[in-house]
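Engineer: Whatever this is, show me its structure:
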Amino acid sequence: MNKLPVILIVDDDDMNIAMAKSILENNVRAEIITASSGNKCLDILSYRQGAIDLILLDIAMPGMDGLQTLSVIRKNPAYKNMKVIFLTAAADKNTIVKASQLKVDDYVKKPFVPADLIARVKKHMFAPVNNAQVDDIFKALDKLGL
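Structural biologist: Next up is the predicted model:
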């Protein structure tokens, strides 16, 4: 049995976590875990030894905000290419510039539009395969009517 991909939702607002988790559990085949702060996010990454496929990270959190959390994540060589989508109600120009410097993969505006959240998560978790050998297999299956 294949292991499901893991999505970590990090937000200090319980309602936002509940909404995002519910939307994703009903529409994406993945294990969904949550954290309520940047520090807890880093603890989970450490505990799971980086075995997280995608982080949905709130920007505005007390204590360690999303930018600070992502900065720590990017400094760890094992996590430097980890996919991160920022969750934001509104981001000013400076925040967007800092986020792009930290190589954030995408943004989802809050309040969540379910279709937007689902599409962005799927885009980054299930990128289209661009492999000639796989394409040949699918073409052969098509010819067989499978």
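Engineer: only C-alpha atoms for contact and neighbour calcs from this point on.
Structural biologist: Fine.
Engineer: In this structure Ala30 contacts Pro5, no?
Structural biologist: Yes - proximity of Ala30 to Pro5 meets the contact threshold set by CA atoms under 8 Å, at 4.9 Å.
Engineer: Tell me where the chain has helices.
Structural biologist: Assignment of helices within the chain using DSSP state H yields the ranges 14-27, 38-47, 66-75, 93-101, 114-125, 132-143.
Engineer: In a markdown table: the ones you listed, plus mean neighbour count.
Structural biologist: As requested, these are exported to a markdown table (neighbours: other CA atoms under 10 Å):
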| stretch | mean neighbour count |
| --- | --- |
| helix 14-27 | 15 |
| helix 38-47 | 17 |
| helix 66-75 | 19 |
| helix 93-101 | 13 |
| helix 114-125 | 16 |
| helix 132-143 | 11 |
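Engineer: Alongside the first, I'd like the structure of this one:
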Amino acid sequence: MVDFTSSKHILLVDDNLDNLKVLSEILQAYGWRTLMATDGESAIEQAEYAKPHLIVLDVMMPGIDGFETCRRLKANPITANIPVIFMTALMDTNSITHAFDLGAVDYITKPFQNQEVLARIKTHFSLYMLQMELEKLVAEKTHEVVKAK
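Structural biologist: Predicted structure coming up:
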């Protein structure tokens, strides 16, 4: 069973400080560590430095928007595998499909329901941790096979 809260951290990205505070408080109440950024550039810097287990990303921000931020994160080998969940007020189909085309794992519209956000975060975090575990096992087995030759 994957432990959802043992020193796990999430990067929250939104230019609205109230949104960041509310979401951070919700997650911290369930034992999550949160990092926060108010724009795309600082989000990319924090993701490269801290390597969070998950990124929750708004679309409409000053400077580079969430879509461009996601594109840059997915193009960077250091951050490419970090799951990105968009959380935004944009509800049109084009925005939603664009987010998935850029590599997002989920899309939540504002206003959000606390329990839904927690459920989605737990699901994607679990999948991410299982993927990391599987990649580690494959690397170990590959090393064993190469060593045995």
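Engineer: Got a TM-score for the two of them?
Structural biologist: Superposed pair, TM-score by TM-score structural alignment, normalised by the length of structure 1: 0.78. Supporting alignment: 127 aligned residues with a CA RMSD of 2.2 Å.
Engineer: about what we covered before: to Lys83 of structure 1, which of the helices of structure 1 lies closest?
Structural biologist: The closest approach between Lys83 of structure 1 and any of these, judged by CA to CA, belongs to helix 114-125 at 7.2 Å.
Engineer: Neighbours of Arg33 of structure 2, how many?
Structural biologist: By other CA atoms under 10 Å, the residues close to Arg33 of structure 2 number 18.
Engineer: OK, contacts around the alignment partner in structure 1 of it?
Structural biologist: Correspondence of Arg33 of structure 2 to structure 1, assessed by TM-score structural alignment: Glu31. Contacts here follow CA atoms under 8 Å, 6 or more residues apart in numbering; on that basis Glu31 of structure 1 touches Leu4, Pro5, Val6, Ile7, Glu25.
Engineer: thinking again about what came up before, I'd like the helices of structure 1 laid out as a markdown table, including distance to Leu56 of structure 1.
Structural biologist: Formatted as a markdown table, the entries for the helices of structure 1 read as follows, by distance: least, CA to CA, whole Å:
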| stretch | distance to Leu56 of structure 1 |
| --- | --- |
| helix 14-27 | 9 |
| helix 38-47 | 10 |
| helix 66-75 | 10 |
| helix 93-101 | 13 |
| helix 114-125 | 9 |
| helix 132-143 | 30 |
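Engineer: so which of these gets nearest Ile59 of structure 1?
Structural biologist: Proximity to Ile59 of structure 1, assessed across the helices of structure 1 by CA to CA, is greatest for helix 66-75 (4.0 Å).
Engineer: Check the mean deviation of that closest one from structure 2.
Structural biologist: The superposed helix 66-75 of structure 1 is, by mean CA distance after the TM-score superposition for structure 1, a mean 0.4 Å from where its aligned residues fall in structure 2.
Engineer: Quick one: list the elements packing against that helix.
Structural biologist: In terms of contacts (3 or more CA pairs under 8 Å, 6 or more residues apart in numbering; DSSP states H and E), helix 66-75 of structure 1 is packed against helix 38-47.
Engineer: Quick one: neighbours of Ile108 of structure 2, just the number.
Structural biologist: Taking other CA under 10 Å as the criterion, the count of residues near Ile108 of structure 2 is 21.
Engineer: One more: Leu4 of structure 1?
Structural biologist: Leu4 of structure 1 has 11 neighbouring residues, counting by other CA under 10 Å.
Engineer: Tell me who's in contact with the corresponding residue of structure 2 for it.
Structural biologist: The criterion is TM-score structural alignment: under it, Leu4 of structure 1 has Ser7 as its aligned partner in structure 2. If a contact means CA under 8 Å, 6+ apart, then Ser7 of structure 2 has Trp32, Arg33 as its contacts.
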